[in-house]
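Chemist: Just a sequence and a predicted model for now, questions to come.
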Amino acid sequence: MKSFLTSITLLSFLFLSGQSPTNKILTEFLKHKALKNASISFYVYNLTDNNSIINHNGDLALIPASSLKLITTATALEILGENHRFTTTISYSGKIENSALNGNLFIKGGGDPALGSHRYRSYYGAFLSNWSTSIKALGIDSINGKIIADASIFDNEVPPTWIWQDLGNYFGAGANGLSIYENFYTLALSSKNEAQKTTISQINPHIPFLSIDNNVLGTSTNKDLSFIYGGPFQYNRYISGEIPKNRSDFKVKGSIPDPAYLCAYELDSVLKTSGIKVAYHPITKRLLGDSFIEDTTTEITSTQSPTLASLIQQTNLYSINLYAEHLLNHIGLHIKKEGSTTAGAEALINFWKTKGIDTDGMYLYDGSGLSRFNTITTKQLVSILSEMDKSQHKEVFYNSLAIAGKSGTLSSIAKGTAAEGKIYGKSGYMTNVRSYSGYITTNSNKKIAFAIIVNNYNCSAYEMKKMLEKIMVSLVNE
């Protein structure tokens, strides 16, 4: 162990003196008993002087968790551009005769991850009512056809390496070519005494056909320990676990089984409320299968997403899995003409390979970091951060990052220390995985890019967070 640590000091901490605070903290960190079974990778690059200053297992491929979002968002910015938007289109087939549409109404999804999102409530406004108004403006008071939701811009498959425990929950909602409300619904649970079964008081929005077998108990816990089970397009859901007892309106979020269908259902409801009669039940292109016929259509109206710059800011600041998965699908669509996780991952890796980055060991199975099959190295993360520091989209990317002690997923990091406000980055966490990556401005006014990943540690997630926080703060003080 002594010779190992000596070699680390000599070969890795290139700019740090033997008495450096970071040197001491890193040496203590590597010897910590909680890391005896752990895999650790740490890489730091001085962007001001253009040299590597710390390299501990920089080429070791590890599970990054949500730090992967930095790579996904950076790639989307470089390929699509910061002003890119995604468009949802309303159109019709057939003819309008005597105030009746003798044809079908189509909702064509453009892969907008934020349509109807609570984060963009003022941006989208009453988008469904706006669509209805545009339809009524054509003089239509009845539709002798179907409302058909078309999400086929993507393959609409969740990454196959996601675990069953995640799929039914909001963070396990996959990308959909026609997403709505961030593809989650909110379940309100009422709990009573210890170990008593809870009751469902509300589901918002209403999901037609949804059936939930509720086995959640109220206990002395102070947080949400419940999980919803169920996959895409499955309406029978099972929820179990625990929530705090004696609560009347405890919120739990689940993934919408079929977002495209819900969008068609929602528009159908709004049209009927406005007085427009619809002859058939809403449906999707997927459900129609081989019976779906590509008709010539006439556009009625369209809704554009916020800019990619705005979507990326939300993705990185609040670690939104759904947005990252959409971006990966769009990368695949743009480069390989296929909106899928596989195509996106292949296109992403190849993009950075053509930039001269060594992508050996980079294996990607999603865009958000939820899959435990993902592996990347800290050197790869830092290399991409270095490229983005030279990019025309540098400012947009930088502004999308959380700020230590102030915002997003880093709001509780380095609060009240000299490092507060000087670390811009992204965190990553899942069971036995902790990671941080981003940029640091040191007290000596140097700008550095860094990444650290730890897998399989033997302590609590909070304890690991505090240890890594200490390392990041020490880098600021250099």
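Modeler: Yes, it's here.

Chemist: Please count neighbours and contacts with C-alpha atoms only from this point.
Modeler: Fine.

Chemist: looking at the protein, which residue ends up farthest from its center?
Modeler: N98 (46.7 Å; Cα atoms, centre = their mean).

Chemist: I'd say L333 and A345 touch.
Modeler: No. Using Cα atoms under 8 Å as the test, L333 is too far from A345 to be in contact (11.0 Å).

Chemist: Out of the two, name the residue with the larger neighbour count.
Modeler: A345 (22 against 19; other Cα atoms under 10 Å).

Chemist: Who are the packing partners of the helix or strand that contains that one?
Modeler: Taking DSSP states H and E as the criterion, A345 maps to helix 341-354. When contacts are defined as 3 or more Cα pairs under 8 Å, 6 or more residues apart in numbering; DSSP states H and E, helix 341-354 packs onto helix 68-80, helix 321-336.

Chemist: The same query, at a cut-off of 7 Å, please.
Modeler: If you count contacts as 3 or more Cα pairs under 7 Å, 6 or more residues apart in numbering; DSSP states H and E, helix 341-354 packs onto helix 321-336.

Chemist: Can you mark which positions in the helix it packs on are buried?
Modeler: Within helix 321-336, the residues that count as buried by 16 or more other Cα atoms under 10 Å are 321-335.

Chemist: Pick the one among those closest to Q314.
Modeler: When these are ranked by distance to Q314 (Cα to Cα), Y323 comes first, at 8.3 Å.

Chemist: unless I'm mixing things up, the closest one is touching T315, no?
Modeler: Yes. At 5.9 Å, Y323 counts as touching T315 under the criterion of Cα atoms under 7 Å.

Chemist: Would you state the helices of the stretch 201-350 of the chain in chain order?
Modeler: For the stretch 201-350 of the chain, the helices defined by DSSP state H, counting those that start in this stretch cover 259-273, 285-288, 308-318, 321-336, 341-354.

Chemist: Let's have those in TSV, adding distance to K446.
Modeler: Output for the helices of the stretch 201-350 of the chain, formatted as TSV (distance: least, Cα to Cα, whole Å):
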stretch	distance to K446
helix 259-273	47
helix 285-288	54
helix 308-318	24
helix 321-336	30
helix 341-354	26
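
Chemist: Presented hereafter is structure B, for comparison with structure A:
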Amino acid sequence: MVHHPRSKRCVSALGIGGAALSLLAGCAVQRYSPSAGPSTPQSSLSTPGTPSAVATSVSVQPSSPAPSPTVTFAAADPALAAKLAGLLTTAATPKPAPVPSVLSVVVADASGGAPLYAKGAEAALIPASTQKVLTTMAALSILGPQYRFSTTVSAAATPADGVLTGDLYLQGDGDPTTDEADYAALASAVSAAGIKRVTGSVIVDASAFDDVDYNDNWGSPFPNVSRPPVEALTVSPATVSRLGSVRHVGSVEVSYAGAATEGKPAVVTLKPASASAYVKIDNKSKTTKAGRNLISLARAPGSNTITVTGSLAVANPAVVWPMTVENPALYAGAVFKSALASAGVTVKGAVVRGTKPADATQLGAHQSAPLSQIVHDTLKESNNGYAEHLVKALGRTPTSPGSWASGTARVRDWLSSSGIPTDGIVLLDGSGFSGGNRVSARTLVGALQYARGQAWFNAFYDGLPVAGVDDVDVAGTLAKRLVGTPAAGNLRAKTGTLNVSRSLAGYVTGADGRPYAFAIIGNDKLSSVLAYEDAVAILLATWRS
């Protein structure tokens, strides 16, 4: 079983009297299918320090190499440009070849300068998840790699004899990684403050983000973790997948298995277990003597009842399926209330929405892992939920909540102020899931070149998936790509996949040490685009200028 490296997060428990305690917690995506100001532009780009290397069976480039001071590469490379152009027509790319009118390609020296090769460079196409390159760069630049999200619990009254007369306030500022253990630690902080009974309610304050929790640009609401509801308070349980231990924002993990006796319903459980206080199961399934797994799970929009239908065989092994839930902030409050009960704290009232009073006393605080770790996970597994939380966090100001409109505007402003081309760009979300997004290869390569000169570059570069490496924590979405080729362990890039788009953007080092930045976006003949991406990667990895 592969798990992500986890940075430690802590919950500080502050008693009403001011005594401080420390409670440590661990810290931590489903890959989808279908306040400092921004950095100023730099006229010359330097090479940052070396990111940490990870030992695998494939040699991994530890950093984006810069040429030796004694080596000068030509500003143009006509031979390389000709070879790259030929990939569209030679046997290296299966037929039918990618359609030029919906293809945007740029290859450039990663250190800066004009493209060495371009095809439809300024064509703004559907970028799919390569859009996360822009979202994570903006987050690292504006918030900083050490930025941490915070979730707090507070009270407006002083407890007496173990009784808090009034409400508890659970407030979040957009942490996409909170799970049951984190809320349990906050509940322990309440208990440590001497509170055993609460006469009021659990008030959830998710006002750091707006009240639009589902992006209309994704189509009709659907309980798929690829397009989760986004609120400033959420629950993100981890699921073990082919990409390791993956956290799904605003979701519950549904597990079902065949019963021991024929005719009985399938055995259905939820993770976290405390989700049963908020999510209901309508189990209409049936266990049969033999047969295939024919179970279906469904949740209607606006409902938190999951209906289980179909059949599976006796003793069929457990199958795990994550599903999103409605109103993640209320879900977080329900999980927190359950944790309070486990910690010996009873709450008379319900979980309701509200706003924390300005004079409330903080009882405990949970901090996320540093932003650098969240960006790592966002890029490695192409975590849509994380990216959407980041873009809303970018849109938040002291006087207004974060929203998709304000967050994407902040990303565009950051690109412009950094000198990165933005012609034709349309950003409707943070993850690239919407088919209405538009980005060109020119914009992506401009961002990749710019990033190499920034103090936060290592955090971004370490998060990029690495091609052809057998350690999924290093390879991410590129684990099965370019295996056994010269690009394996060399190419670091963000993948993008939608049913209308295939894309790849990142870095690769030539055989002579020249660092390349490249971006490829194709919106037709997607299988051919994939082959073309691989052919470009192999050519660049073996090229000598």
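Modeler: Received, thanks. Being a predicted model, the structure only gives us computed values, none of them experimental.

Chemist: tm score of chain vs chain?
Modeler: The TM-score (TM-score structural alignment, normalised by the length of the first structure) is 0.83; 443 aligned residues with a Cα RMSD of 3.4 Å.

Chemist: what's the farthest-apart pair in the buried residues of helix 321-336 of the first structure?
Modeler: It's N321 and I335 that sit farthest apart of those, by Cα to Cα, at 21.4 Å.

Chemist: G339 of the first structure versus the residue positioned nearest the centre of the first structure, what's the distance?
Modeler: Closest residue to the average C-alpha location of the first structure: N321 at 1.7 Å, with Cα atoms, centre = their mean. Noted for N321 of the first structure: a distance of 17 Å to G339 of the first structure, by Cα to Cα, to the nearest Å.

Chemist: again with V278 of the first structure
Modeler: In terms of Cα to Cα, V278 of the first structure sits 32 Å off from G339 of the first structure.

Chemist: These two: which has the busier surroundings?
Modeler: Shown here are V278 of the first structure and G339; by other Cα under 10 Å, G339 has more neighbours (28 against 22).

Chemist: Quick one: map the more buried one onto the second structure.
Modeler: Counting by TM-score structural alignment, G339 of the first structure lines up with G402 in the second structure.

Chemist: doesn't Y436 of the first structure fall inside a helix?
Modeler: No. Y436 of the first structure sits outside any helix when classified using DSSP: H, G, I helix; E, B strand; the rest coil, being strand.

Chemist: Nearest residue to it in space, ignoring adjacent ones along the chain?
Modeler: Excluding the flanking residues, the one nearest Y436 of the first structure by Cα to Cα, 6 or more residues apart in numbering is S427, at 4.5 Å.

Chemist: nearest to L468 of the first structure, of the buried residues of helix 321-336 of the first structure?
Modeler: N321 (23.3 Å).

Chemist: Would you check how far apart the aligned partner of the closest one in the second structure and A208 of the second structure are?
Modeler: In the second structure, N321 of the first structure lines up with N384, judged by TM-score structural alignment. For N384 of the second structure, the distance to A208 of the second structure equals 19 Å [Cα to Cα].

Chemist: give the contact list for V319 of the second structure.
Modeler: S255, Y256, A257 (Cα atoms under 7 Å, 6 or more residues apart in numbering).

Chemist: What is the neighbour count of the aligned partner of L210 of the first structure in the second structure?
Modeler: Here L210 of the first structure is matched to V279 in the second structure, going by TM-score structural alignment. V279 of the second structure: 17 surrounding residues under other Cα under 10 Å.

Chemist: V279 of the second structure - nearest residue in space that isn't next to it in sequence?
Modeler: Spatial nearest neighbour of V279 of the second structure, excluding adjacent residues (Cα to Cα, 6+ apart): N304 at 5.2 Å.

Chemist: and the gap between the aligned partner of the one you found in the first structure and G168 of the first structure?
Modeler: In the first structure, the residue matched to N304 of the second structure (TM-score structural alignment) is Y235. Y235 of the first structure sits 10 Å away from G168 of the first structure, going by Cα to Cα.

Chemist: Helix, strand or coil: sort out L385 of the first structure for me.
Modeler: Going by three-state DSSP: L385 of the first structure is helix.

Chemist: What's it aligned with over in the second structure?
Modeler: In the second structure, L385 of the first structure lands on L448 (TM-score structural alignment).

Chemist: Give me the distance between that match and A519 of the second structure.
Modeler: Here the criterion is Cα to Cα. By it, L448 of the second structure lies 9 Å from A519 of the second structure.

Chemist: So for the two, which residues contact both of them?
Modeler: G506.

Chemist: what do we get in the first structure for V198 of the second structure?
Modeler: That one, V198 of the second structure, aligns with I143 by TM-score structural alignment.

Chemist: the strands in the stretch 351-478 of the first structure, which residues?
Modeler: Assigned by DSSP state E, counting those that start in this stretch, the strands in the stretch 351-478 of the first structure fall at 402-403, 423-430, 433-441, 447-455.
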